[in-house]
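Visitor: got a predicted structure plus its sequence, pasted below:
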Amino acid sequence: MNHAAAHAGHHGADHPSHHEPDTASQAEILDLDAEVLAEHLASITAWLPLATTPRRIVDLGCGTGAGTFALLARFPEAEVTAVDASADHLGRLRSRAEELGTADRVRTVQADLDAQWPDLGRPELIWASASMHHMADPDRALRKTHDLLAPGGLFAVVELAGFPRFLPADAPAERPGLEERCHAALDRHEAGHMPHRGADWGPKLTAAGFTVEAERTITVDIDGSRSAAVGRYALGSMKRLRAGAAHALTAEDLAALDHLLDDDSPLSILRRTDLAVRTERGVWAARRA
């Protein structure tokens, strides 16, 4: 579950595709996403309708490991194979696993899942958070996932509706509705690049041979006062939002947005006390017969 990945389908997050920040910036957002949304991740792993406790798990598009570490915590006897296209993200994941004392339970695999799939064993659980909609051919990816999964195993797809919202509707005061205009501009920009974002994955999973056993929508509404990370998460996310929406914004909107994104400005988003994290995640649990 995250919002700032680097390339189609292999990092667990959304991003403005033609205005790439550096890899370190992407990784920081992924880490903040994991920190801010940790409770929601834990609730999803606890909700999964598992027939047996999995011992072998694959995390497709793992990013820096938000899902990997949530799964390791939920299933203390399991081993997780974490798959991503970014060597940097996988390196950060391995370092984090060392810090947590779970390195012996994590295997990392660098792979472009739009190309050749590596040998990932026969997992009982496959997890894909905010990665399926990035795939160049998601139907192919779902079929490959189906064939990879052990018979009777479960595939958990977690997808997001889009970037989270952080500001009240009337903020900033001089440009009310600014955040929504940014989202609308980004949605138009991304429509041709990620047509499967926000899709109903149930029919696609069924077409790939899965039986969809359960689905749910997770509503996220986190008051900024609950976590010191929310301000940094909002800042990084909205910088990425600006990168994708700038072409469609007025000069006045851009100026107001830049004040929010300027750490030294008295109007900086880091100085606000009215931030929140508002978004939704769809979750599908599908079984291979």
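Guide: Ah, there it is. Residues are numbered from 1 along each chain as shown.

Visitor: C-alpha from now on. contacts and neighbour counts both.
Guide: Fine.

Visitor: contacts for stretch 248-258 next, please.
Guide: The contact list for stretch 248-258 (Cα atoms under 8 Å, 6 or more residues apart in numbering) reads 172, 174-175, 178, 181-182, 185, 242, 246.

Visitor: this is the comparison structure:
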Amino acid sequence: MTHTHDHQGHHHGHGHGHGTDAGTDEALAEILDLDAEVLRPLQTEMIDHVHTLAAGTPIRRVLDVGSGTGTGTLALLQRFPDAEAIALDSSVEMLRRLEAKAHDLGLAGRVRTVAADLDTTWPSVGTVDLAWASASLHHMADPARVLAAMFTALRPGGLLAVVELDSFPRFLPHDLGIGRPGLEERCQAAVTAANTAAMPMFGADWTPLLRQAGFTVELSRHLTADIPAPIPAAARRYAETILRRTRARLTDHLSPEDLTTLDTLLDNTTPAGIVHRDDLTVHATRFLWVARRP
């Protein structure tokens, strides 16, 4: 994150990445795009908060730190019609996808992409009015250094929006599990433990670091999104994609019974496969901080 958003904690630097390959980028891009489609109301709510706090101050230049496929970049440009955006990401392939989307939406002239690994270099971006970092900062080797760089890039009075998560979306009914309910809870616990070990700021409170960087924190919110059963087709694809990545990641961390249950869910040739189930839901959470450079 730097491309980010790895819903399995691999290389989500929306800035998400450190040495990614095309296959990894393609899989991650699919998750990022599905995440944006399925959880669009959540993103809209977050950007509405930013828009409210920006009232009275013109937003002409936006910086997306760890832009990934550009879901945040493009949503911000649509919400701030007078703005141009700079999208930073370590993945050239992600940035190509962003440029293609911008072209399709007629926004290509308002977006500049910059490939940069923010763990090593802060690129020359000039002064911006709004910085956006969604699910990317916890991937940084030195988040405090990146926050200091964003503070410097922002004009006085400019805003920084930090979006983070402490867990991944949930889809399954609690009673799933051979002989023991709570399969998804066990998967979540294993993934969260691995993420926290690899990325200490995963799920952390960013308020202290924002203040240490010189920001004034003006808003902190815990936001949730719930989609009841039956969920739409995009949400099913979202669930299947995330659960497949979970299954691959947790092969050595779950019991044989739990792995069998996951394999059954991911076998869409059987009635128990995800595409045939009518009991899936979506529950997702995000944390939003909006801070201002004094």
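Guide: Structure's in. What do you need? The shown structure was predicted, so the numbers you read here are calculated from the model rather than taken from an experiment.

Visitor: what's the TM-score for these two chains?
Guide: Once superposed, chain against chain, the TM-score is 0.92 (TM-score structural alignment, normalised by the length of the first structure); 285 aligned residues with a Cα RMSD of 2.2 Å.

Visitor: tell me which of the contacts of stretch 248-258 of the first structure is nearest to R288 of the first structure?
Guide: Checking those against R288 of the first structure by Cα to Cα gives A185 as the nearest, at 38.8 Å.

Visitor: so that closest one sits in a helix?
Guide: Yes. The assignment for A185 of the first structure (DSSP: H, G, I helix; E, B strand; the rest coil) places it in a helix.

Visitor: ok, which stretches of the stretch 101-250 of the second structure are strands?
Guide: With DSSP state E, counting those that start in this stretch as the definition, the stretch 101-250 of the second structure shows strands at residue ranges 111-115, 128-134, 154-164, 216-227.

Visitor: for R61 of the second structure, which of those strands is the nearest?
Guide: When the strands of the stretch 101-250 of the second structure are compared by Cα to Cα, strand 128-134 sits nearest R61 of the second structure, at 4.9 Å.

Visitor: after superposition, how close is that closest one to the first structure?
Guide: Following the fit onto the first structure, the mean deviation recorded for strand 128-134 of the second structure is 0.3 Å by mean Cα distance after the TM-score superposition for the first structure.

Visitor: can you give me the stretch of the first structure that that strand aligns onto?
Guide: The alignment of strand 128-134 of the second structure onto the first structure (TM-score structural alignment) covers residues 123-129.

Visitor: residues in contact with that stretch: which ones?
Guide: With contacts defined as Cα under 8 Å, 6+ apart, stretch 123-129 of the first structure is touched by 1-2, 12-13, 54-62, 67, 145, 148-159.

Visitor: change it to 7 Å
Guide: Stretch 123-129 of the first structure has contacts (Cα atoms under 7 Å, 6 or more residues apart in numbering) with 1, 12, 54, 56-61, 149-150, 153-159.

Visitor: so who does T113 of the second structure touch?
Guide: The contact partners of T113 of the second structure, by Cα under 7 Å, 6+ apart, come to 86-88, 95.

Visitor: could you find the counterpart of D262 of the first structure in the second structure?
Guide: When the second structure is aligned by TM-score structural alignment, D262 of the first structure is paired with D267.

Visitor: burial of that match, as a residue count?
Guide: The tally of other residues near D267 of the second structure (other Cα atoms under 10 Å) stands at 14.

Visitor: same thing with Q116 of the first structure?
Guide: Applying other Cα under 10 Å, we find 8 residues neighbouring Q116 of the first structure.

Visitor: what sits closest to I269 of the first structure if chain neighbours are left out?
Guide: What sits nearest to I269 of the first structure in space, not counting adjacent residues and going by Cα to Cα, 6 or more residues apart in numbering, is L260, at 4.9 Å.

Visitor: and if you look at H10 of the first structure?
Guide: By the measure of Cα to Cα, 6+ apart, the closest residue to H10 of the first structure outside its immediate chain neighbours is G61, 3.9 Å from it.

Visitor: ok, the one you found to L275 of the first structure distance?
Guide: 29 Å (Cα to Cα, to the nearest Å).
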